[in-house]
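> take this sequence and fold it.
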Amino acid sequence: MNALQMARSAYATSAPTRPPRTVEYDAFARITERLSRAATSGTHFPALAVALTDNLRLWTLLAADVANRENSLPDSLRARIFYLADFTRTHTRKVLRNAATPEALVEINLAVMRGLRAGDDAR
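The predicted model follows:
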């Protein structure tokens, strides 16, 4: 049993208090706000590095989730999410080397947040 399955089974008996989309949206919102704030301050690299690391962790979790065969999202969406996770990993390295700016990462997160909100509106 992998870590994701163990976590799911540990919480399987408790009733969810918020819909998964809301939890995902909130995670993106918190990280994106910190990433955006750190990017615009321009003077506090440690805060930017922490925000970049947290953003990368989020995208790594998403990539692991969509790589799971049991994920119920359409294959095309799973592939796009996996691609974005790969792009995020590559672009984060560039930002940390001061070879790129984090704005693309912020824009990607904002687009995902809009998609999550649009999915809520469709319900």
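> please make it C-alpha for all contacts and neighbour counts, starting now.
Noted.
> residue 59: how many residues sit nearby?
Neighbour count for residue 59, taken as other CA atoms under 10 Å: 22.
> again with residue 102
21.
> could you measure it against residue 64, distance?
Distance, residue 102 to residue 64, by CA to CA, to the nearest Å: 23 Å.
> okay, helices next: where are they in the protein?
For the chain, the helices defined by DSSP state H occupy 3-11, 20-41, 45-67, 75-96, 103-121.
> what residues sit buried inside the longest one?
For helix 45-67, a neighbour-count test (16 or more other CA atoms under 10 Å) marks 47-49, 51-56, 58-60, 62-63, 65-66 as buried.
> chain center to stretch 91-105: distance?
16 Å (CA atoms, centre = their mean, to the nearest Å).
> contacting residues around that stretch?
35, 36, 39, 49, 52, 56, 88 (CA atoms under 8 Å, 6 or more residues apart in numbering).
> quick one: end-to-end length of that stretch, please.
Using CA to CA, first and last residues of stretch 91-105 are 8 Å apart.
> what residues of that stretch count as buried?
Applying 16+ other CA under 10 Å to stretch 91-105 flags 91, 92, 95, 96, 102, 105 as buried.
> what's the answer for stretch 110-123, then?
Quick answer for stretch 110-123 (16+ other CA under 10 Å): 110, 112, 113, 116.
> compare with the first, here's sequence two:
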Amino acid sequence: MNAHTMAHRAYSQTATTTKTDRRKEYEMIARVTHRLRKAAVKGKPGFPQLVEALYDNRRLWTAFAVDISDSQNRLPDGLRAQIFYLAEFTQAHTSRILAGKAGVKPIIEVNMAILKGLNPQGAAT
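Now for the predicted structure:
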């Protein structure tokens, strides 16, 4: 199972958070994903913007990891484990991007899958 599949599963399997929380998560991920895409399209000249977007994406995934690690989190254990795995993947892959050893596409794909899971009726932006 790849990171994209796990990301899609992670948010499409449950709806235990409120719509307001899901909407906030959706908007945060959508904004940072848009910035990642925009910087990536620019290539080398867009690297400073890519670094900024990657930093914000890391902060977002760190917040998700902290949230699902909380004993008060009501998501099922399996889903929490999948989200934690995605947070770890995002951290590690971001380091590889910054070192020039990987591309940003997998990070964008994970975020897009999460967006689809958070908004299953509509397409992710």
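> between the buried residues of stretch 110-123 of the first structure, which sits nearest residue 23 of the first structure?
The closest of these to residue 23 of the first structure turns out to be residue 116 (CA to CA; 10.1 Å).
> I figured the closest one was touching residue 27, is that so?
No: shown here, residue 116 of the first structure and residue 27 do not form a contact pair, counting by CA atoms under 8 Å, at 11.5 Å.
> who's in contact with the residue positioned nearest the centre of the second structure?
For the second structure, the residue nearest the mean C-alpha position is residue 111 (3.8 Å; CA atoms, centre = their mean). When contacts are counted by CA under 8 Å, 6+ apart, residue 111 of the second structure touches 7, 29, 30, 33.
> give me the buried subset of the residues you listed.
Buried, going by 16+ other CA under 10 Å: 7, 29, 30, 33, out of the contacts of residue 111 of the second structure.
> now do the same for the first one: its match in the first structure.
Matched by TM-score structural alignment, residue 7 of the second structure corresponds to no residue in the first structure.
> what about residue 7 of the second structure, which helix or strand?
helix 3-12 (DSSP states H and E).
> return the distance of the residue lying farthest from the centre of the second structure relative to residue 94 of the second structure.
Most distant from the centre of the second structure: residue 45, at 24.0 Å, with distances by CA atoms, centre = their mean. Distance, residue 45 of the second structure to residue 94 of the second structure, using CA to CA: 18 Å.
> ok, now residue 26 of the second structure?
Taking CA to CA, one finds residue 26 of the second structure at 20 Å from residue 94 of the second structure.
> same check, this time on residue 5 of the second structure
From residue 5 of the second structure to residue 94 of the second structure the distance is 19 Å (CA to CA).
> ditto for residue 88 of the second structure
For residue 88 of the second structure, the distance to residue 94 of the second structure equals 10 Å [CA to CA].
> so where is stretch 81-100 of the second structure in the first structure?
Under TM-score structural alignment, the match for stretch 81-100 of the second structure is residues 79-98.
> what's the spacing between that stretch and its chain's center?
Distance, centroid of stretch 79-98 of the first structure to centroid of chain: 11 Å (CA atoms, centre = their mean).
> what does stretch 71-91 of the second structure give?
Computed by CA atoms, centre = their mean, the chain-centroid distance of stretch 71-91 of the second structure equals 12 Å.
> that one: which residues count as buried?
79-91.
> repeat for stretch 5-12 of the second structure
In stretch 5-12 of the second structure, counting by 16+ other CA under 10 Å, buried: 6, 7, 8, 9, 10, 11, 12.
> what's the nearest residue to the first one if we skip its chain neighbours?
The spatially closest residue to residue 6 of the second structure, leaving aside those adjacent along the chain, is residue 82, at 6.5 Å (CA to CA, 6 or more residues apart in numbering).
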